[in-house]
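Asker: Okay, here's the prediction I keep looking at, along with the sequence it came from:
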Amino acid sequence: MRAATVVEAPDEIHNNRRRSVPDFLQSVNLKYVKLGYHYLMSHLFTLLLIPLIALSVIVATHMSPDEIHQIWLQLQYVNLVTVIGGLALVVFVSTVYIISRPRAIFLVDYACYRAPPHLKASFQRFMKHSRLTGDFDESSLEFQRKILERSGIGEETYVPEAMQYLPPRPSMANAREEAEQVMFGALDALFRNTLIKAKDIGVLVVNCSLFNPTPSLSAMIVNKYKLRGNIKSFNLGGMGCSAGVIAIDLARDMLQVHRSSYAVVVSTENITQNWYFGNNKSMLIPNCLFRVGGAAVLLSNKPSDRRRSKYKLVHVVRTHCGSDDKAFRCVYQEQDEVGKVGVSLSKDLMAIAGGALKSNITTMGPLVLPISEQLLFFATLLARKFFNAKIKPYIPDFKLAFDHFCIHAGGRAVIDELEKNLDLSPLHVEASRMTLHRYGNTSSSSIWYELAYIEAKGRMKRRNRVWQIAFGSGFKCNSAVWEALCHVNPSPKGPWEDCIDRYPVKIVT
């Protein structure tokens, strides 16, 4: 795991080297048959119009000049009242539509926090420090070592300042200090890159699951940047790693109400007071995966901001499985048998996440998939219901709807599961794997590090669509869909600026 060599992501030819030639040719043929079917269904309406246009041309060419003149005279004497009434109806309907339609929400820019180098935690340093604390027995230390080696994270992730001491110092003051460093660091970069003024921000949404002091984190930001007194501020707590999408959804709703305004969303997590110092193995996993990180996002509903914005928000789909007891308890903060607090992860976590994803994409599919995929899915559904329940359900090809995927970097197993279930290529999950390797699980902000990776690689082109998928306690699966408004370049001082040339790396397991 520790050895990381620079290699490019394998392409389709490399993936098929082990196949026989006939199998490979058959897969290629099926690929192009499906592609042809997709284009046929996508342009079906246009193709049906061609015969109608051709028929109209033929009829018009066979009409005499007198017949054409007669039709023109009839059109001239149409009742004037009917014309005026029709125009009035068109104006009325158009006005109602323009007033009632949702406002477009633009992502002007965003910034991800990068901690200072002295906070890096290599595997050797992590294990040495864990041993010297004296809180873990040999079995727990060996368990943590195995998790580190199999998790997909690298040697350069960051642990907060309070965890660098011996013994560690998980105090309220140090937790506040971590929160300030992350949030203010991301916001300073955002304000510097966008030149936005504090008095122009009308909405502030902050999400942090495990650290909720009084005054709140949102109040800390208002105080630091002297935001205006009538700002609509919100602080979301206890909502897990998918809370970043929830915060975007809340900000979008607020921008539908308040005209000509900016919204800032800050997504982070706090580790200082939430490190587990016990020997319950289900609670030790977060110690090995969660690392320091955060992101600040600037949204606008001003049409004038379209030109300078990076993305337009297209859809937000939220799925909550909390009514099911297993789903509710699969990520659960509690005390262990000796009273030490930690977050336990259930062995059913991946199965529950898969069910939540299925529910989420069932809602997402009709919004984003081309008609060709929707027809195939519907036909398979009918066949399973009325003919043979054993028919394998059709999994829609979401690669036809999205150009890029930002899967929450919760761990290698999460990324593997979505890569398999959605039939994605290694290139599609590269941003998620490399974010996990470089920054670890930064909770709700991980999807923004992934988007920054795609931009740093120069892959985000105009009209490209990107799907952000995140999972969180409760249990929730939330999605956001963005459309690029231009060829997006990385923002100055981005999280990948000093290391993008070294990525992707091959993860040795």
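Answerer: Nice, thanks for sending it over.

Asker: C-alpha only now, for contacts and for neighbours.
Answerer: Will do.

Asker: number of nearby residues for I407?
Answerer: I407 has 27 neighbours, counted by other C-alpha atoms under 10 Å.

Asker: Oh, that last question was meant for Y276, not what I typed.
Answerer: Y276 has 22 nearby residues by other C-alpha under 10 Å.

Asker: same check, this time on N193
Answerer: Neighbour number of N193 under other C-alpha under 10 Å is 16.

Asker: also this one, for the comparison:
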Amino acid sequence: MYLLLVPLIAMLLAHLSTVSLENFTELWNHVRLNHFLTVILCSVSLAFAVTLYFMSRPRSVYLVDFACYKPEPSQKVTRERFMELTKASGCFTEESLALQQKILEKSGFGQMTYVPKKLLRVPRDQSMSASMEETDQVMFGAVDELLTKTGVKPRDIGILVVNSSLFNPTPSLSARIVNRYKLRGNILSYNLGGMGCSAGVISIDLAKSLLQVHPNSYALVVSTENLTRSWYRGNERSMLVTNCLFRVGAAAVLLSNKFSDRRGSKYRLVHTVRTHKGADDKCFNCVLQQEDDKQNVGVSLSKDLMAVAGESLKTNITTLGPLVLPVSEQLLFFVSLIAKKVFKMKIKPHIPDFKLAFEHFCIHPGGRGVLDELEKNLELTPWHMEPSRMTLYRFGNTSSSSLWYELAYSEAKGRIRKGDRIWQIGFGSGFKCNSAVWHAIKTIDPAKEKNPWMDEIDEFPVQVPKVAPIVY
């Protein structure tokens, strides 16, 4: 559309440049004297069209602020301590213990990730009450901090979206938040379950859609996951990975469609793109919650996971690319595609340079292998990957909330400038790949920020070895 409009606009401007002021005056006098009714009708039609245009435009959605929960220091666990607790549980064979140690040594984790309180003792307490205690701790901690930062009153919130993939009690987690903060009776409350690590972006997309039809509203999005209840106690190899990679965390995000909030907000939501590959059996089964032969429930990860994630990302960026990439990159991709498909030329398809479209990348830290593959395929620099790698190192994989710890890292480093564009990429079971694109409304001053990185940000980045041996 843009390519067609440019020559038309150029021709119109060239023609208008030959018209003098006298020509406009003569034309106006002719219309005023002979076609008064026509002028009135045209004016009314123009006013109606302009009004209709502005009323039908999508409402802008602003991110007022967000908060990431930082657990208590007593919940920190070193890799050695983690293996000691795992061995002391008495659930695992020597082979399973060796596999978990190997995974952890290559995970990219540091020595300060957090686990639930009830998993720090032997025997482990995986009861419903212990699970509820963990979820209340992280959800309410994140929401409390967010309300303090924004000054928004709970009863002003009109939309609530909560996502937790594996832990979905009754009443729902969203109902627990409504009860805790005494949210109003007509609140639009949603509880998303079973949607994996990309559910955070899905929640943002749902809130955005609701804000399009409910004017002057605030939407609260809470993303979390529960480890206490979902800890795997068996010896199935494909289910042991999740025990090693997931850690405690939660995030709360406040969105608004009020124009008055524009100046005080941090970001404007530009695009959300969702890709679902669940129609393909291989994609559907690559992340699967199931029982092993001894009825222990766990999440099985298929060896096809990396290939499936790559295909999902490819589909997602094929949709996102035309929305964000400059025309030059789109033309290069189109030309290479025509040469390869039509003229059967043996050339590599052009890989768009997304660094021209975004200043910052928040890639879900599903594991070190995932980050390595995306760094390679998207041709990103270590600087671009730093928020993702440092989040994995410091907090581990906190599931759907991880993307917000990454954005908090960039803010704490003072990297977010007015006008910057941020790309959040999430992967999840199903299989799904989802993207959110944000535009920074203002420069973020780290001196005024409160987030989980602020008291230790000067210690990062750190060098993360490819293999960190564990001796316990």
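Answerer: Now that the structure is in, tell me what you want to look at. Note that this is a predicted model, so its numbers are computed, not measured.

Asker: How much space separates R274 of the second structure from G428 of the second structure?
Answerer: Distance of R274 of the second structure to G428 of the second structure, computed by C-alpha to C-alpha, to the nearest Å: 11 Å.

Asker: Ignore what I typed, I meant A436 of the second structure.
Answerer: 14 Å.

Asker: ok so, going back, ok, R274 and G428 of the second structure, which is more surrounded?
Answerer: Neighbours per residue, other C-alpha under 10 Å: of R274 of the second structure and G428, the larger number sits with G428, 23 against 20.

Asker: give me every residue that touches the counterpart of that one in the first structure.
Answerer: Correspondence of G428 of the second structure to the first structure, assessed by TM-score structural alignment: G472. Contacts for G472 of the first structure (C-alpha atoms under 8 Å, 6 or more residues apart in numbering) come out as 239-243.

Asker: so where do the strands sit in the stretch 401-509 of the first structure?
Answerer: Here the stretch 401-509 of the first structure has its strands, by DSSP state E, counting those that start in this stretch, at 404-407, 465-472, 476-484.

Asker: tell me the average deviation of the second one from the second structure after fitting.
Answerer: Looking back up the chat, that one is strand 465-472 of the first structure. Superposing on the second structure places strand 465-472 of the first structure at an average distance of 0.3 Å from its equivalents, by mean C-alpha distance after the TM-score superposition for the first structure.

Asker: wait, is K294 of the second structure part of a helix?
Answerer: No. Counting by DSSP: H, G, I helix; E, B strand; the rest coil, K294 of the second structure is not part of a helix but coil.

Asker: The match of G428 of the second structure and V205 of the first structure, how far apart?
Answerer: G472 of the first structure is 18 Å from V205 of the first structure, by C-alpha to C-alpha.

Asker: how close does the residue of the first structure positioned farthest from its centre sit to I58 of the first structure?
Answerer: Going by C-alpha atoms, centre = their mean, the residue of the first structure most distant from its centre is D66, 63.5 Å out. Distance of D66 of the first structure to I58 of the first structure, computed by C-alpha to C-alpha: 17 Å.

Asker: what stretch of the first structure does the biggest helix by length in the second structure fall on?
Answerer: For the second structure, the longest helix by residue count, based on DSSP state H, is helix 128-150. Matched against the first structure by TM-score structural alignment, helix 128-150 of the second structure falls on residues 172-194.

Asker: What residue in the first structure is paired with V464 of the second structure?
Answerer: V464 of the second structure maps onto I507 in the first structure, with residues paired by TM-score structural alignment.

Asker: So which residues of the second structure form strands?
Answerer: 61-68, 76-77, 113-114, 157-163, 188-192, 218-224, 250-256, 267-276, 287-291, 297-301, 360-363, 421-428, 432-440 (DSSP state E).

Asker: Throw these into CSV and include distance to L13 of the second structure, thanks.
Answerer: Below are the strands of the second structure laid out as CSV (distance: least, C-alpha to C-alpha, whole Å):
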stretch, distance to L13 of the second structure
strand 61-68, 35
strand 76-77, 66
strand 113-114, 61
strand 157-163, 47
strand 188-192, 50
strand 218-224, 44
strand 250-256, 40
strand 267-276, 31
strand 287-291, 57
strand 297-301, 60
strand 360-363, 38
strand 421-428, 32
strand 432-440, 32
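
Asker: A412 of the second structure is nearest to which of the ones you listed?
Answerer: In terms of C-alpha to C-alpha, the element of these nearest to A412 of the second structure is strand 61-68, at 12.5 Å.

Asker: mean per-residue distance, stretch 177-189 of the first structure to the second structure?
Answerer: Taken against the second structure, stretch 177-189 of the first structure registers an average deviation of 0.2 Å after superposition, with mean C-alpha distance after the TM-score superposition for the first structure.

Asker: what residues does that stretch touch?
Answerer: Outside stretch 177-189 of the first structure, the residues within contact range by C-alpha under 8 Å, 6+ apart are 111-113, 115, 160-161, 217, 221, 266, 268-270, 272, 292-296, 493.

Asker: do that again at 6 Å, thanks
Answerer: With contact meaning C-alpha atoms under 6 Å, 6 or more residues apart in numbering, stretch 177-189 of the first structure is reached by 111-113, 294-296.

Asker: which among those residues gets closest to L381 of the first structure?
Answerer: Nearest to L381 of the first structure out of these is A295 (C-alpha to C-alpha; 40.5 Å).
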